[in-house]
Each structure stands twice: as C-alpha cells, then as structure tokens.
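> Following is a predicted model, sequence given first.
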Amino acid sequence: MAITSANQLELLQTAEAVAREKMIDPDLVIQAMEDSLARAAKSRYGSEMDIRVKIDRKTGRASFTRVRTVVEDEAVENYQAQLTVAQAKQYKTNPQLGDEIVDEVPPVDLGRIAAQSAKQVILQKVREAERDRQFDEFKDRKGTIINGVVKREEYGNIIVDIGRGEAILRRNEKIGRESYRPNDRIRAYVKDVRRETRGPQVFLSRTDPQFMAELFKMEVPEIYDGIIEIKAVARDPGSRAKIAVISNDNSIDPVGACVGMRGSRVQAVVGELQGEKIDIIPWNADAATFLVNALQPAEVAKVVIDEEAGKIEVVVPDEQLSLAIGRRGQNVRLASQLTGLDIDILTEAEESSRRQAEFAERTKLFVDALDLDEFFAQLLVAEGFTNLEEVAYVDLDELLSIEGVDDGTAEELQARARDYIEAQNAKAIAAAKELGVEDSLFNFEGLTPQMIEALAKDDVKTLEDFATCADWELAGGWTTVNGARVKDEGILEKFGMSLEDAQKLIMTARIQLGWVDISELEAEDATETDEDETEE
C-alpha cells in the first residue's frame, strides 16, 4: 500500500469513520495513524532513525521526515538521530545545541507485514482513546443509579451493557439469590469506577445501602429537592432495612412523605429490592431518642449511653426481648449500623439483677477495705460512691451531706480510704518490681501502680515496651472474624482506659523517647486545621 497513491483522502475518511463508530475525536485516530506509519518507516529506514510522519488534515497527504538533534561532539551516541555542531553547519547557518535538523525522506510502501503492524498500532491507540472516553464519561456517575441490559454471566458475575461501555455486577453485590438472563433490564448503583489496564471498570451494586437511598431520592421529590434529608441507612439486603430521615420543613412529615399515599412510594422501592421490608425512622439528634426509634417495633424501657466507650445499653420489658433482638439478631444489628453504636440489650429482670450484683460488690468493697458495717457501706453505695478513690479524694462536704455523717466520721472515712489505697499501691509496686519493671515505666506519668503491675504481667516492663503497644491492646476493642464480632480484651481495660486515653499515653511515651518529633506533630495538626477551615 503506497501512501502517495491517488486515494490519499482515504486516510481522512477512514479516520472519520472510526471516530464516528467509537465516538472519539477524529484527530486521535489520525495521530494513531501517524504513529503507525512512523513505526513502519523505521522498519524500512532503520530503527535508530527518528522518523516522524505528519498527515495533512485537509488533503490527507502524509509527509515523512527524519529528525536529527544537534549535540556536543562527545555526546553523540546515535549517529542516525544526532549530529555535531560542525556537521549541522552543512544544513543550517549558526546551529545551536538542541536544534533539530529536519530532512524529508521518501514515503514508504507498506508491505503486508508492515501494514498489519500499522493496523495493530492504530487499533491499540483507538482502544486507549475509547477507554479514556469511557472513564471520563462514567467517573462522574459514581454514586448514582444506572440502567442497563444484561449481556452475559461469567462465574456468577453479571456483565451489563450500560450504553457506551460495560459494567460488572459481582455475585456478592446481588440481592439474595436473584438471577438474570441475557437481555434482562437491570437497575443498579454505581459503586466504583476505576481505570485499569484492560479498560475502565464500572462496578455495580444492588446491596449497597446507598442504592436504597438513591431509590428513595428518585421516588420522593422532597428528598430530591432537599426538603427531606436521609441521615443514615442500614440494610440486610433482600430481607430488611432501616432508613433514618429528617425534614428541614416543620410542616412536612418525613416518614409520611417517604411512605407516600397508601404506601405507593415505599412500595416502589420495596419492589425494586425484591420485597425487602423497610422501616422508615425519624432521625433525632439525641442519641437515646434516635435509638428508641431505631429499635422499632420493639418498646424500650430505658437507655444508658456510655459515650467514652461508644456503647449503649437498652433495657426492654421481658416480653419485648425477642422483638428487640429480631430474627437472628437482625433488628438490633440494623439499629446498631444505623446509630453507629454498640448496643447491648437487657431485659428489665436482667438489668435489675445486674444492678443488685453491682450494689453487693461495691458494698463488700467498702466493708472489707474501710472496715465498715454493712448498713453504712450500703449507705455510701446508695449515695453514688463507686470506688475508694471517690471516698478518699472527694470534697469533704459531699460526705457531710450524707445523713448521720459528721466531721469526725468523714475525716476517718477518708483517712481509711487513703491508707488502703497507699497499701494497695505499695503492694502493686512491689509485685511489679519483682516482675522486672524498670524505673522508666514507674516514672511515666499517667499510669497507676496497679496499671503498671497489669502491664508487667503482660510482659510490658519498660517505657520502650509501652511505646510499641497499640491503643486497642491497652483499651480493648472489637474484631470481626468470619462476620462475627469478637471482643479483644485490653490490658488496662478493667481500669476504665478508653481508646482516646490510650492513644494519648502511647504518643506521650513515643515523644519522650524521641521517636516522634513534637514540632512535626504540631505542624501536621496546624495543616489539618487549615484544611478543615478551608473545606468549611
């Protein structure tokens, strides 16, 4: 195939045809042709030559040029693509380093192999351009719902035709056991769009909580307009879901608007989600009130929130326990996802029994440690004292407010409490030293002798050992194993150590050891603060 044929315009016609078919810029196709012709010319004239091809966008004429760069004498490595200043004077007056000497070379006739190679280059460039176009088109559709047609199934994954490209619905992103056949219409949530070597990958989902949120946005105009806001979503795909909504207009009921006339709006969503039961819950800024709503239809008697631990205890009547927990724990699990809190559910009988056990335990502590009779120890517990530190270091007036306690009694109580604490501290220090704890840990502020003893029993005996600990190792936490939450006991968890306190202590230890530069930390904090203010 000779480039200098009478049909030079065929190049432009071919480029335009390919561009229309693939919906890409015709100029990209022409550039691909130029690259392919240049490669073919190199195979003819020599791979070391710098051959460039330029196709005229109007006439289709392809011009072939050889380019050589002017370099210093000792820098010449490739005589086919470089030349010295002296050599360049034959082609140009007063040549400078870096100048390019351009010579036109005869166009090449493409043989069968060269033509095939040129075709492969063009196809590759066109595929890359098509991938870029697809990625640019779908990257902004992440987080939206898309309609498509099922093309085929591969190993349980569904390949979906979404117009100008393909998307994949993985088998774990399908609801329950739903199945599809070729040419079935499908609606799904665009979970992610990634650029990969084999082309842009569009990942769909029908189990993502946001799929349900977007469906409600389509069915409820008030959500689309921003009058009603979806605050949280939790799903057990194909079975049950909870969605929390709030209205920015006091005259509009958010739950009623989402349900619709005779349930028309929510039923449209339920139908799309294969009959998934949906609880629509009014959102509330108060965590306790929100949780009571989230546990519907169960009735809640009392809510106790532990903000530091991020846990919440819910007390329900005995007959409401199974309803609150739900089938296989579904109701409480969804409520936990919705509120972002760990929820423990107790019956009124269990809570009463636990309260009595705690009362008896604290009473025994005061009887044994302070040498009190049972009645007086119970009186202290009833007044809200939970440990010896509170008795020892509380303001004297608080003890005097207890009926029957005078100055002498209050002072004696505090003296006994302090003596007991000091004795326990001395005992803990002795035990820790016997276990080999070094002075660096004893001198570290923030740890009590009992904490140091507990650390020593777990083989943490120096400040360096302490600084290498993770926060969850000290404060405890939860790990998900095979879908089940497993409790990790913290070394200092029994002393009321929170994750935040553990993080601060560990960081302080690292700073003292010189592992962390405090000035760098302050600079990072300042940068994060500036970024947050900018975002606001």
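Yep, that arrived.

> Please count neighbours and contacts with C-alpha atoms only from this point.
Noted.

> roughly how far apart are the residue lying closest to L215 once chain neighbours are set aside and S47?
Nearest non-adjacent residue to L215, counting by C-alpha to C-alpha, 6 or more residues apart in numbering: V269, 6.2 Å away. Going from V269 to S47 by C-alpha to C-alpha, to the nearest Å gives 63 Å.

> go on, A484?
62 Å.

> These two - which one has more neighbours?
Neighbours were counted for A484 and for S47 using other C-alpha atoms under 10 Å; S47 has more, 13 against 9.

> As a check, name the ranges of all strands in the stretch 251-400 of the chain.
If DSSP state E, counting those that start in this stretch is used as the criterion, the strands of the stretch 251-400 of the chain fall at 277-282, 302-306, 311-316, 342-347.

> A further structure is provided below for comparison with the first:
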Amino acid sequence: MAAAVSANRLELLQIADAAAREKMIDREIVLEAMEEAIQKAARTRYGAENEIRAQIDRKSGEIRLFRVMEVVEEVETPATQISLADARHEKEDAAIGDFLADSLPPIDYSRIGAQTAKQVIVQKVRDAERDRQYAEYKDRIGEVVTGVIKRVEYGNAIVDLGRAEAIMRRDQVIPREHLRQNERIRGIIYDVRRETRGPQIFMSRTKPEFMSALFAQEVPEIYDNIIEIKAVARDPGSRAKIAVLSNDSSIDPVGACVGMRGSRVQAVVNELQGEKIDIIPWQDDQASFIVNALAPAEVAKVVMDEDSNRIEVVVPDDQLSLAIGRRGQNVRLASQLTGWTIDIMTEQEESERRQEEFTQQTQFFVDALDVDETLAQLLVAEGFSDLEEVAYVEPDELAAIEGFDEELIGELQKRALDALEAQSAVAEEKRRALGVLDELADLDGLTPLMLVALGEAEVKSLEDFAGFTTEELVSDRDAPLRNAGLDPLEAQNLIMKARRLAGWITDEDLEQASVKGLHADGGDEDDGGLADETPEQA
C-alpha cells in the first residue's frame, strides 16, 4: 500500500481497476475505499478531532483533501463547527446547516499511516466482495453446482465454486463416500447465510432435492415439465424412492425416467454412489399410491384412518420382511414419500387382532346391556359398536337380524338408554370433580364425555373453550376432542357459539360463520377467519 499511496495519479486508477477486476466488484467501491483510507491517514496527520474528506478525481486520479466544518448558531465543537458570523467572512451567503470545505495541502504518508490506509482498503474491498458473493448466491438455492474440494476438515469439505467457497458438512456427504482434495464434486446449494465472517454457502449431496435436480438434468421431459417429480424419499447412499407423474398420457413417466436400457437412472445412481432408486408412478388415490410405494412387496388390504393420517397395510405372511425392508428401510421410505404413517401387519396378525376386537366388543355389550354372549355377538357381527347406535337406531334395522322380535328390540333399546344415562351420570359427576364450570356444560352440543375430556385437558370455562381454533380442538395430535366424533364444521360452530356467549363476537358474526358452513364445499364464502382467531389475534 505504501507504493500505492506514493504512486502517480494514473497508477492509482490502474490499481483501483486491477483490484476491481480481481475481486469482481465495482471500481467505484475500490475508489471509495481508497478515499476512506486516505481520510483516515490524514486525520492522523491533522488531528483525529477534525472532519477530513478526501476526493479522488475519477478521470485524472488527482487526490484532494478538505477540512469540512458545519455552520451553526453556537459553536460547541470548534474542530468541526463554525459560527454563522465567521462563516460569512468566507462565504457571504452561508446559512446555518451549510458545510464549508477548506482545501488542505497533500501529506506525506508515514509507514504507519500507509499501513493503516492499507488495512482500511483491504477491509472495505473484502466487505464488498462478501456482499457480492451473498447477492450472487442467495438466489441460487436449489441449484446444482460443481466445485473442487480445497480441503477436508473433520469430514467437512470446503468446496471452491470459482467465485466463492461453499461448505459441505459431514452430515450432507453421502455415507461411505471418500472425499479427496482437488477432486471435482457436485452438490445442491440448500442454504446461504450472511454471517460476520462472510456469506456461508451450504452444499449437500444427501438432500432429496439433489436427486430431483439430477433427474431433471438427465430426463428432458422433467426439464420441460411434461413429467413432474411429486415426492422423493432418500436413505442416502443406500436406497431411495421417487414418485413421478406425467402430464401427457402418451408418455410413461417411469419409463422416461429409467431411459433406454436404464441409461438415465443409471447416470443418477452412479452420481449417488450406487444408491438404489425405486421409481413409482404417482396417483391421487392415496391407497393405491401407498400400495405402489411399498413395492416390491405385495399388499393384500389397506385400512385408512384419514383423521390421524395413518394407514394399516395387510400383507401375506411371506411378504412381511420384504414390505418392512432391512432395518425398516422400505416402510420408512414409503412413509416419507407418501406422508402417511404406515403400520404393517400380516394377514394372520390382522385376523388375530380382529378376533380380539370382536371379543372385546362382545364383552362390552354383555356387560352394558346384560345380555348373553350369543346376542352380543349378533350385534357386533351386524356392525354395532356403541350404545348410541343400539339405542337410537330405527327398530326396523334391528328387526332385520335373525331372531330379533319386537319385544326383544324394545328391551334392548331400553337397556341401552338406561346404560347411556348411567354413563352420563358418572361423566357428570367426574366433570364437576374436574372443575368444569356449568357455563361450559350448558353449551349445546357438548356431551358429558366431551366435558370430561375437556376437563382433563384443563379446559374448564367458556373463555378457555372459546380460545381454541378448530384444529386445536379436534385435529391436532393432542386435541382434547380428537376422538369425540366431531367433524371440523361442528367444532367450528361450537367455538363460535362459545365466543358469542363469552362476548367476543356478535350474533351477526355468528350468522356469517353459519353462512360459511352452508357453503363449505364450495369454498367461496369467507368468515374473515373468525373461527380460527382469538380476540387478541383478530
């Protein structure tokens, strides 16, 4: 820098041009850094209390120094301020708030001053370079890039991308993949962060998005959006499943991804160190999609629970190990791919479980209705599962069961009603013991069993209940009424009634919510989000 400072004018501009090209930043930024460095050195010479400005002519390279003073009514800092009267001696039309600049003679830079100036320029240029790198790469998240490994530290690789460096952490490297210095490597940029030591660019070879991007490079139909990659699940370096959908009925999505003699998929497999890839056709029918996702295992039957997003899959006894896969790999990847929790059981296990459920349900009716086992088994076999169904079903449906006459039906329904009343009495007592207030119990639509569930979840007043959203009440994993049989619309109406009674909303708001309920299937009406907002949120 000492040479740079003493250089002639044209050399100064040449140095700025060279630094700008080398660091790939704007020439103006380098010149501003030089001006700042000269100012700092000049303050050392003329006194740090002075406001010194340096100016480099952009065409000639001439350096000019100025001492700047502000025109004020009353001078508090003589080094940087000048009174209005004194200012008008130098400039007749000076006004308060103006700045006066006095030229200063050029200075000879000492070794310390030159070193200080150099540090300022280096720091300024480094900051500009970091800003340029961040601006360039922040919009490249999700892009596959190729770089050269500069070094490997504790399993983390530093990759030279040409215009910046990226880090590939150990958990983003494919297992059993050996990284060597100066080796070319591909990965996907999954995060770019602005940090004090400069922008941090993070690369990965284990993200599902990396596999998607590789297929997009190998399969033109994906690049052209004829084929869509709907979901990817990976066990990096071992196995993966990818679901694809064709927007053109004449093109087989699986065949297009496999390629002639497997050339396309093999190129991806080679890049991923031999990772085995199952390509699965996407289907909107979730049951069929899950069956496909469990390939190569054969599936005999599925039972879906959409409320909890779980599915029970029944497979032949000899297919169990294939469906689960080594260390549960196959079912785990299928679950990640579909977004469903998959429970796998054999046909024998399902048969045993169904028999156990049948026995338990039979015993329930035996105890609750005080009937013999045969009669209880007939009710279970006909699909009756709780006392409400027996008590309130049309007598004609019970009459369809062989051996059920009018007298027996009347007695059964009477006993079912008595049992329900007894249950309600017990639940009412428990509700009071839990401290659930009468104001909440009087809310039309909440049964005694629901009130007990709410009390156990510490929901005891109308205000407590009114603060719920629909999801929190019936949909979330720990929702207090998750198993109460309420659908979301019923839950929403209950919450709105509670808010009206609590004084949070008006009858007009409640009417608007009811209108929305009438149009729920169409999705065109809007209640303004009242059912999902507390008063504070609203």
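Arrived safely, thanks for sending. This structure is a prediction, so every number in the text was calculated from the model and none was measured.

> Report the TM-score for the pair.
The TM-score (TM-score structural alignment, normalised by the length of the first structure) is 0.85; 514 aligned residues with a C-alpha RMSD of 3.5 Å.

> hang on, the earlier thing: any chance of the strands of the stretch 251-400 of the first structure in JSON lines, plus mean neighbour count?
Putting the strands of the stretch 251-400 of the first structure into JSON lines (neighbours: other C-alpha atoms under 10 Å) gives the following:
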{"stretch": "strand 277-282", "mean neighbour count": "20"}
{"stretch": "strand 302-306", "mean neighbour count": "15"}
{"stretch": "strand 311-316", "mean neighbour count": "20"}
{"stretch": "strand 342-347", "mean neighbour count": "19"}
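
> between those strands, which gets nearest to E154 of the first structure?
The closest of the strands of the stretch 251-400 of the first structure to E154 of the first structure is strand 277-282. By C-alpha to C-alpha, the value is 30.0 Å.

> what's the mean deviation for that closest one versus the second structure?
Following superposition, strand 277-282 of the first structure is found to deviate from the second structure by 0.6 Å on average (mean C-alpha distance after the TM-score superposition for the first structure).

> who's in contact with that strand?
Applying C-alpha atoms under 8 Å, 6 or more residues apart in numbering, the contact partners of strand 277-282 of the first structure are 239-246, 254-255, 258-259, 266, 270, 290, 293-294.

> Among the residues you listed, name the ones in helices.
Using DSSP state H, P254, V255, C258, V259, V266, V270, F290, N293, A294 are the members of the contacts of strand 277-282 of the first structure that sit in helices.

> quick one: which of the residues you listed is nearest to V233 of the first structure?
Nearest to V233 of the first structure among those, counting by C-alpha to C-alpha, is A294 at 10.8 Å.

> That closest one is in contact with L341, isn't it?
No: A294 of the first structure is beyond contact range of L341, at 11.6 Å (criterion: C-alpha atoms under 8 Å).

> Compare neighbour counts for the two and give me the winner.
A294 (27 against 19).

> Count the residues that sit near the residue lying closest to that one once chain neighbours are set aside.
Counting by C-alpha to C-alpha, 6+ apart, A335 is the residue found nearest to A294 of the first structure once chain neighbours are left out, at 5.3 Å. For A335 of the first structure, the neighbour count with other C-alpha under 10 Å is 28.

> mind checking how far A335 of the first structure is from G226 of the first structure?
24 Å.

> What segments of the stretch 101-250 of the first structure are strands?
Using DSSP E, counting those that start in this stretch, strands in the stretch 101-250 of the first structure cover 145-154, 157-161, 166-169, 185-196, 199-205, 228-236, 240-247.

> Quick one: these as CSV, columns for distance to V314 of the first structure and mean neighbour count too.
Converted to CSV, those look like this (distance: least, C-alpha to C-alpha, whole Å; neighbours: other C-alpha atoms under 10 Å):
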stretch, distance to V314 of the first structure, mean neighbour count
strand 145-154, 37, 17
strand 157-161, 41, 21
strand 166-169, 39, 21
strand 185-196, 35, 18
strand 199-205, 34, 22
strand 228-236, 19, 21
strand 240-247, 18, 22
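
> Can you check which of those strands gets nearest to W478 of the first structure?
Using C-alpha to C-alpha, the strands of the stretch 101-250 of the first structure put strand 228-236 closest to W478 of the first structure, at 19.7 Å.

> So the residue lying farthest from the centre of the second structure, which state does it fall into?
Here the second structure reaches farthest from its C-alpha mean at H89, the gap being 66.5 Å by C-alpha atoms, centre = their mean. Here H89 of the second structure is recorded as helix under DSSP: H, G, I helix; E, B strand; the rest coil.

> that older thread, so which of the ones in helices among the contacts of strand 277-282 of the first structure comes closest to F442 of the first structure?
Using C-alpha to C-alpha, those come closest to F442 of the first structure at F290, 44.9 Å.

> mind listing what F384 of the second structure touches?
Contacts of F384 of the second structure (C-alpha under 8 Å, 6+ apart): V390.
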